[in-house]
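Colleague: got a sequence here, can you build the structure:
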Amino acid sequence: MTVRRLTAVDARTLWLSRSIPDDQFLLYAFDGSVGDLDEALAVISARARACGEFGLRIADTGFWTYPRWEPRPVGADQFVVRAEATWDGCLAAVAASVESQLDACVMTWRLHVFPSVVDVPGATDAASVVVLQICHALADGVRASALAAYLLGREDLVAAVPRMRSPAVALPVRAVRAAREHRRLLRDTAAGHVPAQAVSRPTLHSNIRPEGVCHLRAVVVERGLFDGRTVTVGALSAISGALAAHLRELGDDPAHLGAEVPMAKVGPRQANNHFGNVGIGLHPDEEPATRMRLIADEFAQRRRRATHPAMGAEDAASAAVPAPLLRWGVGHFDPDLRWPTVTGNTVVSSVNRGAADLRFGDAPVLLTAGFPTLSPMMGVTHGVHGIGEYVAVSVYAAESAIGDIDAYVDRLEHALR
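Modeller: I've put the predicted structure just below:
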């Protein structure tokens, strides 16, 4: 039997999670009662057993090799039924669950089920809420959304990512090629053929180390509110206005406010985590129409730079790094180190989760949300997640970095509407 090992990027994600917890929490709210809860959970359990990616754990057994994927039967310990009965209580419970990160060597996912929740935005009566907690080494945001959708009724089975062979003996050749392409990138940038790398931003209050109570909130709006604009750009513009005003009250100058945004990599997926973070200026001092145009232009520049051959050559070289060398590098990461500049003053992760075709028992899906993790240099993050006709713009923030969370959410809701 062929041993299936983690790719270099997924192994690095696993090892870094021991310093900066990074489990993802994908929330889905369903309009109405689930009906027969035991039957609904049995259906989900059967679907999980039918998809090999849900039957895995990680074995990290030695310094000299990359961790490997091993089979792990879907078990009852991966389903947790919660008693919280209000929307605010549900969000608070998810925030508390962040403290209980998964041990990927035991399980790579867990499903939290809230069978009856009142005050869910847009629900006609009590709603059902399901939250998939998933190890980041198993999936990035796009892949995790596909896995969750399969669990909840979509027919698109999520297969294992084909592993490209990246033997360590290939590293010297790939490193030389990457260096050559990097020099070409520098020349092309100087000549104006390729956009320059995004500038770093001065740290602001939102970059304070997360301390105190951590809050989750979600503002749910109709997709039509974006009026033909891309949801991501429209949401970023609203976040820009709201966060800049909030930071000014905290004593900051947000003139150079920027966001760190995960963006899918070019080309076929070669790892469970197939994205890179890019810096996007948010231009808070511009009028909304101009601001959205400038944000859209910045996305276009980041995508154009990402297509340069240097990026693919760098990824290929990284994929061939021997496990001991990568372990050594990750082991020297210092989460306590502070920097005067950052890629962004908040993280904004945006994923379109498709049509409203999911169900939990008798209840159809109403909305979905996600909450990008906090880190030592990031005390406020945002998620932008749409399904069907509704988009949830979520906020995950530490008290130390946001101050009055409700005042900020009021600003954000006003900016969105």
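
Colleague: from now on I want contacts and neighbour counts done on CA atoms only, so please keep to that.
Modeller: Fine.

Colleague: helices or strands next to the helix or strand containing residue 142 in the packing?
Modeller: For residue 142, the host element (DSSP states H and E) is helix 141-151. Packing partners of helix 141-151 (3 or more Cα pairs under 8 Å, 6 or more residues apart in numbering; DSSP states H and E): strand 24-30, helix 37-50.

Colleague: am I right that residue 182 is in contact with residue 310?
Modeller: Yes. If you go by Cα atoms under 8 Å, residue 182 and residue 310 touch, sitting 5.3 Å apart.

Colleague: more neighbours, those two?
Modeller: residue 310 (21 against 18; other Cα atoms under 10 Å).

Colleague: just to be sure, that one is in a strand?
Modeller: No. Residue 310: not assigned to a strand; according to DSSP: H, G, I helix; E, B strand; the rest coil it is helix.

Colleague: got a list of what it touches?
Modeller: Shown in contact with residue 310 (Cα atoms under 8 Å, 6 or more residues apart in numbering): 178, 181-182, 184-185.

Colleague: same question, residue 109
Modeller: Taking Cα under 8 Å, 6+ apart as the criterion, residue 109 is in contact with 54, 78, 102, 132-135.

Colleague: what's the end-to-end length of stretch 108-128?
Modeller: 23 Å (Cα to Cα, to the nearest Å).

Colleague: hmm, back to that, so of the contacts of residue 109, which ones are in strands?
Modeller: Members of the contacts of residue 109 lying in strands (criterion: DSSP state E): 132-134.

Colleague: out of these, which is most surrounded?
Modeller: residue 134 (27 neighbours).

Colleague: tell me which of the helices and strands packed on helix 141-151 sits most buried.
Modeller: Stretch with highest mean neighbour count among these: strand 24-30 (a mean of 25; mean count of other Cα atoms under 10 Å).

Colleague: need the contact partners of that strand.
Modeller: Against strand 24-30 from outside (Cα under 8 Å, 6+ apart): 94, 120, 123, 127-136, 141, 144-145, 148, 359-360, 363-373.

Colleague: could you give me the PyMOL selection string for whichever of those are buried?
Modeller: Here is the PyMOL command that selects the buried residues among those (16 or more other Cα atoms under 10 Å):
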select buried, resi 94+120+123+127+128+129+130+131+132+133+134+135+136+141+144+145+148+359+360+363+364+365+366+367+368+369+370+371+372+373
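
Colleague: which of the contacts of strand 24-30 fall in helices?
Modeller: Counting by DSSP state H, the part of the contacts of strand 24-30 found in helices is 94, 141, 144-145, 148.

Colleague: just name the closest of the residues you listed to residue 330, please.
Modeller: Of all the ones in helices among the contacts of strand 24-30, the one with the least separation from residue 330 (Cα to Cα) is residue 141, at 22.2 Å.

Colleague: now show me the structure for the sequence below, then we'll compare the two:
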Amino acid sequence: MAPADAAMYWASQVSANDQFLLFAFSGDEAATCAALVSEVRRRAAAIVDLHLTVETVPGDLDFPRWVPAPVSDDAIVGYPGPYTWDAVLKDVAALSTRSGGDLWRVHIFDRVTGVPDADSLARVAVLQISHALGDGRRVSAIARALFGGSLPEPARDARVAVGDRTLAAVRGGMLVGPHLVRAAALGFAAWAAPVPEATAAPTAATRANTAPGDRRVLRTLTVPSEAVRSGGHSVTVGVLAVLAEVLPAFLDASRREARAEVTVAFGDDSGAKALARNRFQTASVPLHADEVDRRRRAALIAAELAAVRRRVDSPGFVASRHAAASAPAVLGATAARLSADAPQPATVSGWTVVSSVNRGAADLTLAGGRVLFTAGFPALSAAHSLTHGVHGIGDAVTISVCAGAPIADDVDEYMAALSAAFAPAG
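Modeller: Down below sits the predicted model:
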């Protein structure tokens, strides 16, 4: 594994960080739940990334490696139903609290009532997948292939230097010192490289920046893309502009301090880092909630995001990613495990996390049923008990909310405020 992917794998062993890609399909077409499972299994057989498992090295003295594996018998699970939409969200919420399980699994809920935008019964398919297998863009491509889209390009994973796990551990132990020296040298180069000045400073923690506990509540709101594109900007900008109107009052916090941590993709770096399946990082983005005009606020947020992207792709940040990738495996494993016990911070770089991915054209199908919308639920952390997913397919954009304690008790109030903010004026 690339270091970034290994970090995701190690983190999954101590806290739940699986990705949940939900797709709702019309369900009038006659097909048994067993037939749905067979159809998805047939498609999974052609996807290289779904024929992998993880082999670790003793003592984490070398990075875990990908090894071939067949699709297991229980990799695609069918639930015949009947279900309600609320029951599906409740079941997915329960799944999201479990850590360290299989690399992936598909859950198919048949005969679901109450699904937004469905005329009658619907079907809901959920790809639960380890973050080690890829970031939001890559796993979205895998999900599209499962439901009729084209196959994703095979990942360019690094070759294993030593095949035997015990010998790899011995070799890794011997190289700890040299790797530390190289990482330190690259770290100094990163410090010396130019980086655009950051525009966002830490802000005081809110009630959304507490440990979420074991409870999870999921909600979704699907709107037309034209309702989101404020002033012709991107969907991501449009959603952030609306969150700026809702979050301060909901969290009883200062509008001037409103910030979100936004996942930002970066381009291919040179060297081994380019092999990583996960090529993103989070960055603090001011929401300019004190600007009352939404279009002007959207323009300000768009400028902030553009500055963040320049910063993420700057020589200094590229060098810092190379330095992190050069650290010994055992150091990365230890850091991932210690992060699970980090104390609650007094300041944060954002009140919430927002992850946004466009999942392409609305041409996916399941047993002849057309895709209605897609959703996703970013994992909670010790510092964030409220996260947002923004996922588009065709002309439908879904804002997904994942909430833990204490936000979970008020999540329906929050969704009502979001819905009102997205409603057309007049």
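
Colleague: what TM-score do we get after superposing?
Modeller: After superposition, the two chains reach a TM-score (TM-score structural alignment, normalised by the length of the first structure) of 0.90; 399 aligned residues with a Cα RMSD of 2.1 Å.

Colleague: possible to save the ones in helices among the contacts of strand 24-30 of the first structure as TSV with distance to residue 414 of the first structure?
Modeller: Compiled in TSV, these are given as follows (distance: Cα to Cα, whole Å):
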residue	distance to residue 414 of the first structure
94	25
141	27
144	30
145	28
148	31
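
Colleague: hmm, back to that, ok, the contacts of residue 310 of the first structure in the second structure: which stay?
Modeller: Shared with the second structure under both residues aligned by TM-score structural alignment, their matches' Cα atoms under 8 Å, the contacts from the contacts of residue 310 of the first structure are 181-182, 184-185.

Colleague: now render those residues as TSV, adding secondary structure and distance to residue 23 of the first structure.
Modeller: Formatted as TSV, these follow (DSSP: H, G, I helix; E, B strand; the rest coil; distance: Cα to Cα, whole Å):
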residue	secondary structure	distance to residue 23 of the first structure
181	helix	34
182	helix	33
184	helix	37
185	helix	34
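
Colleague: have a look at how far, on average, the helix holding residue 142 of the first structure is from the second structure.
Modeller: When the second structure is superposed, helix 141-151 of the first structure averages 0.7 Å from its matched positions, counting by mean Cα distance after the TM-score superposition for the first structure.

Colleague: so which bit of the second structure is that helix matched to?
Modeller: In the comparison with the second structure, helix 141-151 of the first structure aligns to the range 136-146 (TM-score structural alignment).

Colleague: am I right that residue 276 of the second structure is in contact with residue 5?
Modeller: Yes. Look at residue 276 of the second structure against residue 5 with Cα under 8 Å: they come within range, at 6.3 Å.

Colleague: ok so, going back, just the buried ones from the kept ones among the contacts of residue 310 of the first structure?
Modeller: Of those, these count as buried by 16+ other Cα under 10 Å: 181-182, 185.

Colleague: Throw those into a markdown table and include distance to residue 158 of the first structure, thanks.
Modeller: Listed next are those as a markdown table, based on distance: Cα to Cα, whole Å:
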| residue | distance to residue 158 of the first structure |
| --- | --- |
| 181 | 34 |
| 182 | 35 |
| 185 | 35 |
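
Colleague: confirm that residue 12 of the first structure sits in a helix.
Modeller: Yes. Residue 12 of the first structure sits within a helix when classified using three-state DSSP.

Colleague: burial count for it?
Modeller: Using other Cα under 10 Å: residue 12 of the first structure sits among 18 other residues.

Colleague: for residue 131 of the second structure, see how far away the one in the second structure that sits across from it in the alignment is.
Modeller: Residue pairing (TM-score structural alignment): residue 12 of the first structure is matched to residue 7 of the second structure. Residue 7 of the second structure sits 9 Å away from residue 131 of the second structure, going by Cα to Cα.

Colleague: not counting residues beside it along the chain, what's closest to residue 184 of the first structure?
Modeller: What sits nearest to residue 184 of the first structure in space, not counting adjacent residues and going by Cα to Cα, 6 or more residues apart in numbering, is residue 310, at 7.6 Å.

Colleague: swap in residue 239 of the second structure?
Modeller: residue 228 (6.1 Å).

Colleague: the one you found maps to what in the first structure?
Modeller: In the first structure, residue 228 of the second structure lands on residue 226 (TM-score structural alignment).

Colleague: can you map out the helices along the stretch 151-300 of the second structure?
Modeller: 165-174, 176-192, 235-251, 294-312 (DSSP state H, counting those that start in this stretch).

Colleague: tell me which of the ones you listed lies nearest to residue 209 of the second structure.
Modeller: Between residue 209 of the second structure and the helices of the stretch 151-300 of the second structure, the tightest spacing by Cα to Cα is seen for helix 235-251, at 10.0 Å.

Colleague: how many neighbours does residue 409 of the second structure have?
Modeller: When neighbours are counted by other Cα under 10 Å, residue 409 of the second structure registers 12.

Colleague: what's near enough to touch the closest residue in space to residue 174 of the first structure that isn't next to it in sequence?
Modeller: The shortest distance from residue 174 of the first structure to any non-neighbouring residue, by Cα to Cα, 6+ apart, is to residue 317 (4.9 Å). By Cα under 8 Å, 6+ apart, the residues touching residue 317 of the first structure are 171, 174-175, 178.

Colleague: so residue 317 of the first structure versus residue 359 of the first structure, what's the distance?
Modeller: Note on residue 317 of the first structure: its distance to residue 359 of the first structure, by Cα to Cα, is 43 Å.

Colleague: next: residue 163 of the first structure.
Modeller: From residue 163 of the first structure to residue 359 of the first structure the distance is 32 Å (Cα to Cα).

Colleague: please apply the same query to residue 21 of the first structure.
Modeller: Here residue 21 of the first structure is placed at a distance of 30 Å from residue 359 of the first structure (Cα to Cα).

Colleague: that older thread, so which of the helices of the stretch 151-300 of the second structure comes closest to residue 66 of the second structure?
Modeller: helix 165-174 (12.3 Å).

Colleague: between the closest one and helix 176-192, how big is the angle?
Modeller: Counting by axes from the mean of the first three to the mean of the last three Cα atoms, to 10 degrees, helix 165-174 of the second structure lies at 60 degrees to helix 176-192.

Colleague: what does helix 165-174 of the second structure contact?
Modeller: Contacts of helix 165-174 of the second structure (Cα under 8 Å, 6+ apart): 56-62, 161-162, 328-329.

Colleague: in that helix, which residues are buried?
Modeller: Within helix 165-174 of the second structure, the residues scored as buried using 16+ other Cα under 10 Å are 165, 168-169, 172-173.

Colleague: next one: stretch 159-177 of the first structure
Modeller: 166, 171, 174-175, 177.

Colleague: residue 123 of the first structure -> the second structure?
Modeller: That one, residue 123 of the first structure, aligns with residue 118 by TM-score structural alignment.
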